[in-house]
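A.B. asks: Provided below are the primary sequence and the corresponding predicted coordinates.
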Amino acid sequence: MASLPGADSGHYPEDLELTLLQVVHRHGERTPVRKRLTQLFPAVWNMCDANAHMFATILSLDPKAAKQFVPLQRLVDEERLGQKPHLHKPGACYYGQLTNVGRQSMASLGSRLREIYINRLKFLPDVFDENTVTIRSTDYQRTQESVQQLVAGGLYPIEKRHDDFVLKISTRDPVADNMFPNPNCYRLRQLNKESKKEVNEIYKDKFKSLSERLKKYVDSVSLDSHPSANGIMDTLVAAKAHGYDLPPDIDEGVMRDLEDVVILDFFYAAMKSHECRRLGIGRLVGDIRDRMVEKAAGVNDRKLHIYSGHDTTVGPLLISLGVFDKRWPPFSSSIIFELFQEKGTNSSWTSRIFGQKEQPHYVRVRYNDKILELPGCQATEDHHSNGDKSLCTFEAFKKIVKDQVPENWNEECQYKA
């Protein structure tokens, strides 16, 4: 689980007031997305209590009939002929599913956000109000369940919700989703393919070393092995997060070497290519900026926007801001964008009507338990006059992200000869 934002961390100058909160997070702990390393860990983990209720609701053809709940058990056929199907107990996990651990970590993140932004700062309403919140999620069960846990399990627990509470989550067609580097962008695929060749060359010796150290468990380790370096790391990280012991020979050195190669596999293109950053996560950067612009202009009453995504959401976003620490974003990681205005500020429309001067706005970014100082905000004129370099002027922040946002994503995504 990622380190939670500090409940008492962050200095809030007396002359500023918080006006907008945006939270981008990775989903909570999940099972591996495929069956791997079964000589080390069970293929099925009984850590998903929600499965006892999945697909259990039957809607009758008779509209007057009530919904029925039919107990469900999974029978999984074994590959060998004549082998009896294996009966999975209630609570058995599907591949890539949010687990009990993941649900708890997302509820804990929501609870910490409540401590900071409701109990301490009195910014968000004490009781859930759907008119103050918007939620976006990728079209994956684990991301939608994660944000459900964040909001209904921690930020607004049952005693802080009305009886008619409904959590509205917006999703997009995966073909057009902008919350991860979308493979439907052909130019992005082209850039990533070129990047993989470089990564293979950069880490050819490390691949040999990892293959030797992990030969008891896999035939080889590379970007294209079966399982791949990413698949191996994903399974080991997920297993460790759920309390499984790793063999002594899979030590921190092995895990860090796997992490190094997987980071370059997924993020090297974005780290070295401005074009890749634009096409990969630039549209989400634009959405985050635009919500701030709307709030500063006084045309959006929402106080909180939540974006529920993946490691491939968080990593590229940190890269675009120039603050990536070259570590894989842990489960339930969060990037928090705070927009402030000087107290007594008039919204832009009232300023224009009455000829009053619009006061400055500031942006601060948190990543897990860290308050970040964006590289583009270090000049004296680009941060708050009190010297706090984490309080970026809104103008400086807009300059940082301006070139990260594609003007026409579909056109820029065409193959280049």
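C.D. replies: It's in.
A.B. asks: rest of the way, CA atoms for contacts and neighbours
C.D. replies: Fine.
A.B. asks: where exactly do the strands run in the stretch 201-350 of the chain?
C.D. replies: In the stretch 201-350 of the chain, the segments counted as strands under DSSP state E, counting those that start in this stretch are 304-309, 334-342.
A.B. asks: ok, now which ones touch the residue nearest to F267 when sequence neighbours are not counted?
C.D. replies: Nearest in space to F267, with sequence neighbours left out and distances taken as Cα to Cα, 6 or more residues apart in numbering, is P316 at 6.9 Å. Residues in contact with P316, defined by Cα atoms under 8 Å, 6 or more residues apart in numbering, are F267, A270, R277, G280, I281.
A.B. asks: below is an additional structure, to be compared with the one above:
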Amino acid sequence: MALSLFLSLPVLIYCSTIFVVEVSRHGARTPLTYFPWDTADGRWSPYPEGELTPEGMRQHYLLGYEFRNRYIINTRLLNETFYQPEINVYSTDVDRTLQSAVSQLLGLYPPGTGPNLRLPELEETAVPPIEVYNETEIIQELGQSALPNHTQVIPVHTDSLSREILLVASEDCPRYDYLMDLRNNATDVQELIEENASLLTTIATYFKVSASEAGNIFPGLVDNLRVNNWYGYTVPTEFQGNFFTQANSFANQLNQLTAYTPDLLARYAGSAFLSTLSYLLNNAQKEASDLRYQFYSAHDTTILNILSALQLPNGQQPPFASTLIFELIQDDANPTVYNVTLAYNDVLQTVGNCPSTSCPLETFLEFINARAFPNITASCMMNYDTVNWGSLTKPSTKSSSSDDDFFESLDWYWWVVISVGFVVVISAIIAVIVYCIKKNKKSSSTYERMDFINEKMDFKSPK
């Protein structure tokens, strides 16, 4: 971290950070699935499966403390005390991400930065309409502080489907979820599974289950081993050493193949975020609002989705409390010049066609707008029959930077159907035109005969 800050000093001297987007994975948690070794010694008590632990809370508190130093103390991006229009916080509706967000915000705005009552005389008025035990003593201890120790409370939002698509694409994008399921039967995926068949044999033997059941156990087991390994807890010898190394690698490769291969899936995974990022950066450049810090508290899959959509896959599960930091930087010497930087766990990244880790805003926006679908919600609801089956059963050999063209995803037989339909429609139109021409000629001939008869009969209108 010290090296990264040292390298960023020239930027801080000549440029100003005017906007930040942060995406973080929640902190350390309990395993998503408990196995006998977890419950035998009560190592996770009193926490249920998948819950944030005190260690995870501390991770995010320290993140908040560091970002306070960067964006409040050093760069003055944010006010020293909470100002609502400056910062928005969104989280998935999961305990561990909500608690991670709150823990980080306690570091960003620590106790001592919270508000006082607006008027001294409101001490006796700011009470609920019920009797409170020891109310007088509590009020005396609080004094003018709204909360103990001048604690600051910051809202965390988690109520919109669009934000769920943005942070957890597989759960709220039916088409993406469907395409991932198709990839499970692809040749390259099945070959990878066969190469790691020994892992499933070990699982089947230990739990005394079939190979099929072992496959169902595998995802939860790998997560369990990863978490126990992080805490330094012991697991059965069968799942230590080479088994863990191979299982961890296998799980990472499998996720890469089924969630982000071919490139179409990577774009589905990250489109919603890229579109939102484009909107936020544009607004910040135009100073369209007072917003200066956008914080998303999410998951490892969220970070992988974004990295893959940006064509920056690293194939590894992001550690607990991992962060992506997008900074919009304005040139102090030339205020019309803006650049974007992206750091993953404080390591600067080069994105798309950007000349360096500091990318001109126009170049960055051009890249992410090309990677994102124009309407991700509509794309997520597309008809399954438009799937290009061939492209999903073998690795992609090229990266697409254009929109997902409906017609490009059609198989040959759909082209036949479309061609036949086109011919039928054109033929029908021609037939109608010929019929109308013949009918007009017939009507014209009839009128000519009537005129001839009238002349012979010396037809006169009545008076």
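C.D. replies: Done, it's in. Everything quoted here is computed from the prediction, not taken from an experiment.
A.B. asks: post the TM-score for the overlay when you can.
C.D. replies: The TM-score (TM-score structural alignment, normalised by the length of structure 1) is 0.75; 347 aligned residues with a Cα RMSD of 2.8 Å.
A.B. asks: related to what we said a few turns ago, trace the residue nearest to F267 of structure 1 over to structure 2, please.
C.D. replies: In structure 2, P316 of structure 1 lines up with N305, judged by TM-score structural alignment.
A.B. asks: likewise L188 of structure 1?
C.D. replies: Checking TM-score structural alignment: L188 of structure 1 goes with Y176.
A.B. asks: average distance between the helix or strand containing its match and structure 1?
C.D. replies: Taking DSSP states H and E as the definition, one finds Y176 of structure 2 inside helix 174-183. Compared with structure 1 after the fit, helix 174-183 of structure 2 shows a mean deviation of 1.5 Å (mean Cα distance after the TM-score superposition for structure 1).
A.B. asks: can you pull the contacts of the residue nearest the centre of structure 2?
C.D. replies: With distances taken as Cα atoms, centre = their mean, the residue of structure 2 nearest its centroid is L167 (3.4 Å). Neighbouring residues of L167 of structure 2 by Cα under 8 Å, 6+ apart: T92, F273, A298, H299, T302.
A.B. asks: residues contacting F266 of structure 1?
C.D. replies: Contacts for F266 of structure 1 (Cα under 8 Å, 6+ apart) come out as T312.
A.B. asks: select the longest strand from structure 1.
C.D. replies: Looking across structure 1 with DSSP state E, the single longest strand is strand 16-26.
A.B. asks: so where in structure 2 does the next helix or strand after that one end up aligned?
C.D. replies: Once the chain leaves strand 16-26 of structure 1, the next helix or strand it forms, by DSSP H and E, is strand 57-58. Counting by TM-score structural alignment, strand 57-58 of structure 1 falls onto no part of structure 2.
A.B. asks: ok, now stretch 390-407 of structure 1?
C.D. replies: So stretch 390-407 of structure 1 sits over residues 357-374 in structure 2, by TM-score structural alignment.
A.B. asks: now do the buried residues in the matching stretch.
C.D. replies: Of all the residues in stretch 357-374 of structure 2, those buried under the rule 16 or more other Cα atoms under 10 Å are 357-361, 363-365, 367-373.
A.B. asks: and the helices in the stretch 1-150 of structure 2, which stretches?
C.D. replies: Assigned by DSSP state H, counting those that start in this stretch, the stretch 1-150 of structure 2 shows helices spanning 2-14, 36-40, 54-68, 95-108, 135-142.
A.B. asks: would TSV of these with mean neighbour count and distance to Y344 of structure 2 be doable?
C.D. replies: Shown next, in TSV, are the helices of the stretch 1-150 of structure 2 (neighbours: other Cα atoms under 10 Å; distance: least, Cα to Cα, whole Å):
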stretch	mean neighbour count	distance to Y344 of structure 2
helix 2-14	11	11
helix 36-40	12	32
helix 54-68	20	13
helix 95-108	24	17
helix 135-142	12	41
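A.B. asks: tabulate the ones you listed (CSV), appending distance to L77 of structure 2.
C.D. replies: Shown next, in CSV, are the helices of the stretch 1-150 of structure 2 (distance: least, Cα to Cα, whole Å):
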stretch, distance to L77 of structure 2
helix 2-14, 12
helix 36-40, 45
helix 54-68, 10
helix 95-108, 12
helix 135-142, 31
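A.B. asks: so which of these gets nearest P335 of structure 2?
C.D. replies: Among the helices of the stretch 1-150 of structure 2, helix 2-14 comes nearest to P335 of structure 2, with 11.1 Å by Cα to Cα.
A.B. asks: what's the closest non-adjacent residue to whatever residue of structure 2 lines up with E259 of structure 1?
C.D. replies: Aligned counterpart of E259 of structure 1 in structure 2: N248 (TM-score structural alignment). In space, and not counting its chain neighbours, N248 of structure 2 is closest to V222: 6.6 Å by Cα to Cα, 6+ apart.
A.B. asks: much appreciated, bye for now.
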